[in-house]
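[1] The sequence isn't on hand, but the structure is:
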């Protein structure tokens, strides 16, 4: 067989702690119109789901190679591993949380051919900030200076002033390997590689085209997360640069420019308190001074103005002199501190004096405050966690923050505190555990010793968090700075599937730890018995033998004031006939609807909008009809039919945004029959498609993707990890094919099924496959 053709590009992607971003990175690669590329994604023992994501892409696209390192070695080691697998003519390095713009590879290929395959091709980029701001780089003027030419870098030293990173350039692989280039350990390895490769290159060219979108993460950057002493490796990296230059002649002017870039880099790092905090600043300055004096080239002249003065102070290594210079000139760091002081003073004026007093008292190690849906009736994941904590952590006392209008409907055994009262602020100040499926109010202060557990309340089909900035229908009512301040309080974030974990990590950039446990509220779908199903249906008034269809649409951001049915509910009930009964559940944002109340009064349907438990409604239903509500992901656990009625998909995804194409019809995206008109919806039931083989196959693939960790033990895993401090994930997740959902209503009611369907139900209800 002929040998496989060498790809034009090898794209090397180090992957560590980027599960919220690496999917976007890989999508940006495989969707390029230029196809002659191999994509080498190197999992550096990432502790999150990043490795599974690159495996997924490798399975679906043969150009993607998923490489898993045996031990963590850092970004340099991961890139070296990628180099060992690379076969392309040119090497491109892209970080796992960045992406490349459409048509970029075609533009790079065209420019390389035009330039005669230079050793290095310099690329433009933009910085994309977490708040939506896109910042142009300084590269354009340098690239314009060599427009249309391939030049010797020693003749164009201004090119050294481009951002010194490896992902804004393409390297000819035989040039790279012939010179023995390998990435060093530790931070600041890019600068070492950039300045040594530019010194060795015979020709470089430029591409005046934005290729890379360099993501500025609010949280999770290696520069922010590393310990202060790890930043001292910057000195060793530059010492290696100059050791490399020492072995080459004719680089006198080159050395001067690199030296100026080096000292500027030292100053840049020193000015960022999150890298070099107070206790390490004197040592850093002393080390920088020694390196300055050891490596200063003959004839070097510091730049003019205040920057040159900083050079001289750094060379002297005088920390007091540097402090005086800061006082005289002011720095960005000082401005940030001053702004923070203003914010703190404003916050103290707003916070209740009583709350401030209570926060000075000890944290109650055995007190937990629960809340759900902005102070509504106890429900959802917080309630499931509360009930499990009663059993596994009985020493923890629980109180629920519940608004006055919901107080009368509290379940037995719930201790209530009323928001905006002395008792509420005392509990919020003193409780060790704060549990919510939304956020607590902005006035809540996260104090040391408290643990915030964010449970969420659905799998995100619609765009959430920072993604909402791009959709005016929701962005106009959202204060994103306050949102992020609330997110910063989270210690734990509960997730039911990898899709959710990726989304939460990306759209809520903060330091929380993901709890990949499954949704506690979905435990009941594997715990409920036939008697439970019969009881719930009886309480709802569903007659024996009738097929209950739960219709649960989501809210529309352009229509939040009142429920406007997107279906003629009376016609739907009439056309389905007496065999069926409609359970209609409006979104909790909507109040009472007179038309719906009238239809329920006439017996055409059952209005379950105010029922306290969505989970019970799902257990009672033979099928679910919804549009874009996250209830579909929960209901899929029951392995019962789901019908999508999406009459406004184009409007919804344009105004609200979606994370995947629900209507694609592809396995994993679509949970069952898709309908876009009322007639199609009615026919799906009349013709039997709603429970046909095609719908069942789609539902199975949907369950595999979105019911990953829901197995009946999610609440226990959360309680053991958060309340009991157990490190090991236990109990282990039951595989999907070993789980037994609650019996369907027809089985629970003992209704005789056709033989084939009966056999399938008997197989599904074989003896329990997991320990109770």
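    Cool, got the structure. Treat the numbers as computed from the prediction; the structure is a model and nothing was measured.
[2] okay, CA-based contacts and neighbour counts for the rest of this
    Will do.
[3] Quick check: the nearest residue to residue 673 once chain neighbours are set aside vs residue 637, distance?
    Nearest non-adjacent residue to residue 673, counting by Cα to Cα, 6 or more residues apart in numbering: residue 643, 5.0 Å away. Counting by Cα to Cα, to the nearest Å, the gap from residue 643 to residue 637 is 15 Å.
[4] Just checking, which helix or strand succeeds the helix or strand hosting residue 698 along the chain?
    For residue 698, the element it lies in under DSSP states H and E is helix 693-706. Later in the chain than helix 693-706, the nearest helix or strand by DSSP H and E is helix 714-722.
[5] Packing partners of that next one?
    helix 380-392 (3 or more Cα pairs under 8 Å, 6 or more residues apart in numbering; DSSP states H and E).
[6] The helix it packs on - contacts with which helices or strands?
    Checking 3+ Cα pairs under 8 Å, 6+ apart, helix 380-392 ends up next to strand 364-371, helix 714-722.
[7] Flag every buried residue along it.
    Buried residues in helix 380-392, defined by neighbour count with 16 or more other Cα atoms under 10 Å: 380, 381, 382, 383, 384, 385, 386, 388, 389.
[8] how much does it deviate in direction from strand 364-371?
    150 degrees (axes from the mean of the first three to the mean of the last three Cα atoms, to 10 degrees).
[9] to the chain's geometric centre, what's the distance from helix 380-392?
    26 Å (Cα atoms, centre = their mean, to the nearest Å).
[10] hold the first one in mind and look at this next one:
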């Protein structure tokens, strides 16, 4: 049997689960089993568990048919466990490297105690780590093995589940189990401690206890937190049961732990909201009176809170002082007011419109910081005009980009009078980046974040470790913007996992696929032929779209490829469509080569989607265009001459150049010579490239089946909750490859509106 059974209850932690499992499976002590229990998680947690179980025999994936709660999930895992010791680890926490080996050594030294406690650190989304306050207490135990009656000060240890291991025989003999509801770990923590005959401690950090910004059950304010009163009632019933008279001296300290817990919840608006504080206070006061030990003396640092509970008057408690959370709220309001006064006329106008009712039929769209009608928002806009015509869409467009707005599209220039009225009164706000900081999220409004690519590079709060990409970004302000989101689009499970972790807030996933990519599954031969003809691509020529991304470590556009040399080397059979990133202006050298007729400079072409339809193959480096182009099932060549530098400066989520299925989409080159050779010897379109592309498509083309825009409109605008069925990947028919087209005059395309659904 294994030395450790690590039990992981899993529910809506897809963004953190891989890190949790990897931290266990990479331990220097391999003698363990991981029993992970999917508690009917609505995200991709179940799939992730099955993936790990398939490749590591130490992982046992169990699946509840219905959601039973974290306590029941832990119970399921404990029942299946076979290890000498149980370690309960939440799915968003991790173990420190080498820590299980240290625990095993200490258990052996102490003769296998019933419980061994260890230290932890709290880790935060802003990359900080905070030591626990219990390191000194744990160190004070030295090599002692004791009962809690001998060392009652250890009742002050953090009453959680994951900062200890239990001898499985001890845990089973006493019939311990977790109850329903939150705070179930406090009840089990104290009951096990009171029952153990042999306790020891290890003053080493084993647990990395993640403090999530959102999603944790204890940070969801509401009446569910009232259960903390019931949990401690059960603890005192346990304490008062016959045969436990020897524990009576511990009653005052347990009472103090319980009341301190109540006061903490009462003073935390993330747990007990303001509207429920009076009711919670009165129930806590009754509990206080019913369980008060004779001669109890409150701790000096909390005497005021204890005295208020003892009096039992919520009115007197409210008059006694202004709680800390209220002071913070008042401070935030004062700061917000100062900013509003400073903005003067603009703020006054916006504030006036904010007092007016929302317009239920008004939607505001923006793409790429108001550059025009592009990308996912554009595809949603066109589909809404088709199936939700009652919703009027208005686009935010910078003054310099107004000439590019398609005919018939309503738009407004930011910061004008009409802009403030629309931003205040729109029910729907759709963007592929973020609206400005001063845009307010109104009750009843719906903010849809569409994103504009699948993440290879680090995003969101993960950028904190990469200052070259953050460039002075305020992550606090970023998360304030994220807090406005109601929905976040995703095109594959990889994106869902990343978005959840790097943009932590209370928004909902819409796993619809990317609306801008619908055209890749709905376009036919006529659309492909039309796209090529519009670019002047002669029949029979192989069109290669070269679309590199920008570099955070470089200020301006620096060519990563000698395009003139490549064009001349490939010859007349090929035509290179070159598109530099929209962050950069025109490149004089590309313009000259375009005028010479050696290549086609498509840097300012209004539609990336049309370029993809026209191209026989894609050459890119780290641009997210590769994930979109994969939908067409056409060759992709990764040209990455600076991969080590890019990976170090920006950070990536997987090794694009590994050659592993699901990571590399096709042939790879790291120099001009290698790229030329790939096309000359056929590697760009050979069997190995096809095999890699198929695996890449399976991983990253999961949700795109040509109906993404319709799914979004039906869910967001029409309120339909039953999603359209998703067509299997093998049943989807991409737009035909140009090589299959007959040399004929193109017909008029059928998917005209999709041409506007573009990247700039």
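    Looks like it arrived, so ask away. From a predicted model like this one, the values you see are computed outputs, not experimental measurements.
[11] nearest spatial neighbour of residue 349 of structure 2, skipping sequence neighbours?
    Nearest one to residue 349 of structure 2, counting by Cα to Cα, 6+ apart, is residue 420 at 7.1 Å.
[12] Which residue in structure 1 aligns with that neighbour?
    Applying TM-score structural alignment, one finds that residue 420 of structure 2 aligns to residue 425 in structure 1.
[13] ditto for residue 136 of structure 2
    Per TM-score structural alignment, residue 136 of structure 2 is aligned with residue 141.
[14] Work out for me the element the residue nearest to residue 349 of structure 2 sits within.
    helix 417-425.
[15] same for the helix or strand following that helix, what does it pack against?
    Remark: after helix 417-425 of structure 2, the chain's next helix or strand is strand 426-431, criterion DSSP H and E. Helices and strands touching strand 426-431 of structure 2, by 3+ Cα pairs under 8 Å, 6+ apart, are strand 359-366, strand 446-449.
[16] in structure 1, what residues pair with the longest one?
    Strand 359-366 of structure 2 lines up with residues 364-371 of structure 1 when matched by TM-score structural alignment.
[17] what's the distance between that stretch and the middle of its chain?
    28 Å.
[18] now swap in stretch 430-447 of structure 2 and tell me
    19 Å.
[19] Could you tell me where that stretch falls in structure 1?
    With TM-score structural alignment as the criterion, stretch 430-447 of structure 2 aligns to 435-452.
[20] can you give me the end-to-end distance of that stretch?
    The first-to-last residue distance of stretch 435-452 of structure 1 comes to 6 Å (Cα to Cα).
[21] Tell me which helix or strand comes right after whichever strand in structure 1 runs longest.
    In structure 1, taking DSSP state E as the definition, the longest strand is strand 204-216. The C-terminal neighbour of strand 204-216 of structure 1 among helices and strands, as given by DSSP H and E, is helix 222-225.
[22] mean shift between that following helix and structure 2?
    Here the mean offset of helix 222-225 of structure 1 against structure 2 after fitting is 1.5 Å, by mean Cα distance after the TM-score superposition for structure 1.
[23] can you list contacts of that helix?
    187, 274, 275 (Cα atoms under 8 Å, 6 or more residues apart in numbering).
[24] Also stretch 550-561 of structure 1?
    Contacts for stretch 550-561 of structure 1 (Cα under 8 Å, 6+ apart): 473-474, 582-587, 589-590, 617-618, 621-629, 631, 652, 656.
[25] Separate out the buried members of those.
    Buried, going by 16+ other Cα under 10 Å: 473-474, 582-587, 617-618, 621-629, 631, 652, 656, out of these.
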